[in-house]
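> predicted model and sequence follow; I will ask about them next.
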Amino acid sequence: MQTTTPLGTPLEETPGQLLAAMRTKNPLVQNITNFVAMNIAANVMLAAGASPAMVHTKEEAGEFARIAAALTVNIGTLSPDFLAGMKAAAGAASEAGKPWVLDPVAHYATAYRRAAVGELMELRPTVIRGNASEIIALAGSRSSGHGVDSGDSVMAAEGSAIALARQNACVIAVTGEVDFVTDGRRSVRVLGGSALMPRVTALGCSLTCLTGAFAATVPDKPFEATVAALAMFAVAGEEAALTASGPGFFSPIFLDRLAALTGESLDAQARIVAA
């Protein structure tokens, strides 16, 4: 049955409903993420109510992907060994029908990264989360990205995101000042967050991991899962900014805000609008 958010956006389940379900399920999520992000990403998932496992080596990544409820892959600190583990895990997740999320960090920067993402895309990610420049480039258009930073606006990437979602039958999340989520048929924008968030390392990477936790909770509803993860981040970020004096104080307050959110408070504060 279709329900709606408080703002009337059609979703099969609201972010608050999915948060309550995720905390009840406490899903085990395998995260192959970069060295910079491992600690903060694990803490974010624990605060939100999921169970993280940072299993990445090729010798066990594929086997573990069959145990975990979902997989997330982030190419931030790419290496041959990391890539082998990513491919083994993503292949196993796809074969087992488990959802997996791809974060194509700066995939346009080098030939090695472009080739790696091409190989991972062939393994059919359920969700792709990236900044505007990453999504524009992944769709085959020219972006203005430099390094890991986006040089394009989220609005400029919306058309590329819709085309990419339709072409790959997946959900695309473009994150920035206002987030955009689409499955090629439905699209929403998620408002909130804080200007301090880009000044704290690895929060975007952590959002990818949290998206995996929600996808594990409702594997048949990746669009709703992605919206829920982005909404939770946006609300917690907005709340944390009210008392944080700078990026150093923001990070622990943000974790506390994630942990304190309830399904009811998330639905009451989330700002989600149809696009």
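Sure, I can see it. Numbering: from 1, shown residues only.
> switch to C-alpha atoms for all contacts and neighbour counts from now on
Will do.
> which helix of this structure spans the most residues?
Criterion DSSP state H: the longest helix present in the chain is helix 222-241.
> chain center to that one, what's the gap?
With C-alpha atoms, centre = their mean, to the nearest Å as the basis, helix 222-241 stands 10 Å off its chain's centre.
> do stretch 144-156 as well
A distance of 17 Å separates the centroid of the chain from that of stretch 144-156, by C-alpha atoms, centre = their mean.
> ok, structure two:
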Amino acid sequence: MTQAPETLLTALRASTPLVQCITNYVAMNIAANVLLAAGASPAMVSDVEEAEEFAGIAGAVTVNIGTLSPPFVAGMQAAIRGAQAAGRPWVLDPVACQATSYRRVVVQALVARHPTIIRGNASEILSLAGEASQGQGVDGRDPVEAAEEGARRLARSSGAVVAVTGEVDYVTDGTRAVRIEGGSPFMPMNTALGCSLTCLCGAYAAVADDAFDAAVGALSHFAVAGARAHDGALGPGSFAPRFLDALAAVTPEALAGAVIHDAAVPA
């Protein structure tokens, strides 16, 4: 790992990267608050009329297919063009990509545009890797470990770093891999935290030299903040504001203690 999570958090807060977040309607407010709490600057710019131009001034672009429509997809494609023309990273969140034929067509076209990072739950990553999943709508029903082999294959075929999030997260670029522990069982009970994590991956990618390090940094930040917010929370309702506070309170020194384990990658 060339840039540790604590190094990237220091860089993120020093530069406050602008992240263009094309995300679903449910997630917009939550994702914006997560980025602000972490130390980045969100912009929910998705209309095709300005998405490409705006991507040229953003530090990174994130694309989430949670609430699809043809105008939304046109804005995604425009933003990706702008990001790639400017040499900026872009992150894909393939929400419920297994659910309908429309989603499958859209997400395959997006993967073909070579995302820098793909972040999804195990069911979504299994589907992208061409395997059967137990996902139901936007809910992942598969364990992370079931998607690890598919994540490695997807990383190699797409060129993206693949982050599979769940009880224990898994990040791979097809050659390297780590598992990250932490978080809280209340996190899946709060809507759009996964979508928000995708946006945070964009913020870390904006300041990182290596997309693998960026994904590990963002997931570590979430894991440490989630574990801290869990202490004293009575349930998912009281957890939510504690989580935003914890994201803001996490220091680089705290990220140095994130629980990250190297994972063997089969040849």
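Cool, the structure landed. Treat the numbers as computed from the prediction; the structure is a model and nothing was measured.
> quick one: the longest helix of the first structure aligns where in the second structure?
The aligned range for helix 222-241 of the first structure in the second structure is 211-230, by TM-score structural alignment.
> all strands for the stretch 151-275 of the first structure, in order.
Applying DSSP state E, counting those that start in this stretch to the stretch 151-275 of the first structure gives strands spanning 171-174, 179-182, 187-191, 271-274.
> list the contacts for the aligned residue in the first structure for Arg153 of the second structure?
Using TM-score structural alignment, the partner of Arg153 of the second structure in the first structure is Ala163. Going by C-alpha atoms under 8 Å, 6 or more residues apart in numbering, Ala163 of the first structure touches 139, 184.
> do Gly16 of the first structure as well
The neighbourhood of Gly16 of the first structure, defined by C-alpha under 8 Å, 6+ apart, consists of 228, 262-267.
> Ala139 of the first structure maps to what in the second structure?
By TM-score structural alignment, Ala139 of the first structure lines up with Ala129.
> would you confirm that its match contacts Gly150?
Yes - with contacts counted by C-alpha atoms under 8 Å, Ala129 of the second structure reaches Gly150, the gap being 5.2 Å.
> map Ala53 of the first structure onto the second structure.
In the second structure, Ala53 of the first structure lines up with Ala43, judged by TM-score structural alignment.
> count of residues packed around that match?
Ala43 of the second structure: 17 surrounding residues under other C-alpha atoms under 10 Å.
> skipping its backbone neighbours, what lies nearest it in space?
Residue nearest to Ala43 of the second structure in three dimensions, not counting chain neighbours: Gln20, with 4.9 Å by C-alpha to C-alpha, 6 or more residues apart in numbering.
> so who does the spatially closest residue to His230 of the second structure that is not a sequence neighbour touch?
Spatially, and ignoring its direct neighbours in sequence, His230 of the second structure is nearest to Ser184 (5.8 Å; C-alpha to C-alpha, 6+ apart). Taking C-alpha under 8 Å, 6+ apart as the criterion, Ser184 of the second structure is in contact with 223, 226-227, 229-230.
> which residue lines up with Ser184 of the second structure in the first structure?
When the first structure is aligned by TM-score structural alignment, Ser184 of the second structure is paired with Ser194.
> how many neighbouring residues does Ala156 of the first structure have?
Counted with other C-alpha under 10 Å, Ala156 of the first structure comes out at 13.
> my guess is it meets Asn131, correct?
No - checked against C-alpha under 8 Å, the pair Ala156 of the first structure and Asn131 is beyond contact range at 11.0 Å.
> so for the two, which residues contact both of them?
With C-alpha under 8 Å, 6+ apart, Ala156 of the first structure and Asn131 have no common neighbours.
> so how far is Asp267 of the first structure from the spatially closest residue to Gly192 of the first structure that is not a sequence neighbour?
Leaving aside its sequence neighbours, Gly192 of the first structure sits nearest to Ala234 (C-alpha to C-alpha, 6+ apart; 4.6 Å). Ala234 of the first structure is 12 Å from Asp267 of the first structure, where distance means C-alpha to C-alpha, to the nearest Å.
> equivalent analysis for Gly184 of the first structure, please.
Going from Gly184 of the first structure to Asp267 of the first structure by C-alpha to C-alpha gives 24 Å.
> the two: who's more crowded?
Using other C-alpha under 10 Å as the criterion, Gly184 of the first structure and Asp267 rank with Asp267 on top: 23 against 19.
> so what's the aligned residue in the second structure for the more buried one up against?
Residue pairing (TM-score structural alignment): Asp267 of the first structure is matched to Ala256 of the second structure. Neighbouring residues of Ala256 of the second structure by C-alpha under 8 Å, 6+ apart: 4-6.
> quick check: the spatially closest residue to Arg156 of the second structure that is not a sequence neighbour vs Ala31 of the second structure, distance?
The shortest distance from Arg156 of the second structure to any non-neighbouring residue, by C-alpha to C-alpha, 6+ apart, is to Gly174 (5.2 Å). According to C-alpha to C-alpha, Gly174 of the second structure stands 28 Å off from Ala31 of the second structure.
> same check, this time on Asp169 of the second structure
Distance from Asp169 of the second structure to Ala31 of the second structure, counting by C-alpha to C-alpha: 19 Å.
> next: Val168 of the second structure.
Val168 of the second structure is 21 Å from Ala31 of the second structure, by C-alpha to C-alpha.
> the two: who's more crowded?
It is Ala31, of Val168 of the second structure and Ala31, that has more neighbours when counted by other C-alpha under 10 Å, with 26 against 16.
> which residues touch the residue mapped onto that one from the first structure?
Taking TM-score structural alignment, the alignment pairs Ala31 of the second structure with Ala41 from the first structure. With C-alpha under 8 Å, 6+ apart as the criterion, the residues that contact Ala41 of the first structure are 202-203, 205-207, 209.
> greatest separation within these: which pair is it?
Across the contacts of Ala41 of the first structure, no pair lies farther apart than Ala202 and Cys209, at 10.7 Å, counting by C-alpha to C-alpha.
> on that earlier part again, same list (the contacts of Gly16 of the first structure) but as TSV, adding distance to Pro247 of the first structure.
Formatted as TSV, the contacts of Gly16 of the first structure follow (distance: C-alpha to C-alpha, whole Å):
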residue	distance to Pro247 of the first structure
Ala228	24
Thr262	24
Gly263	27
Glu264	28
Ser265	24
Leu266	23
Asp267	26
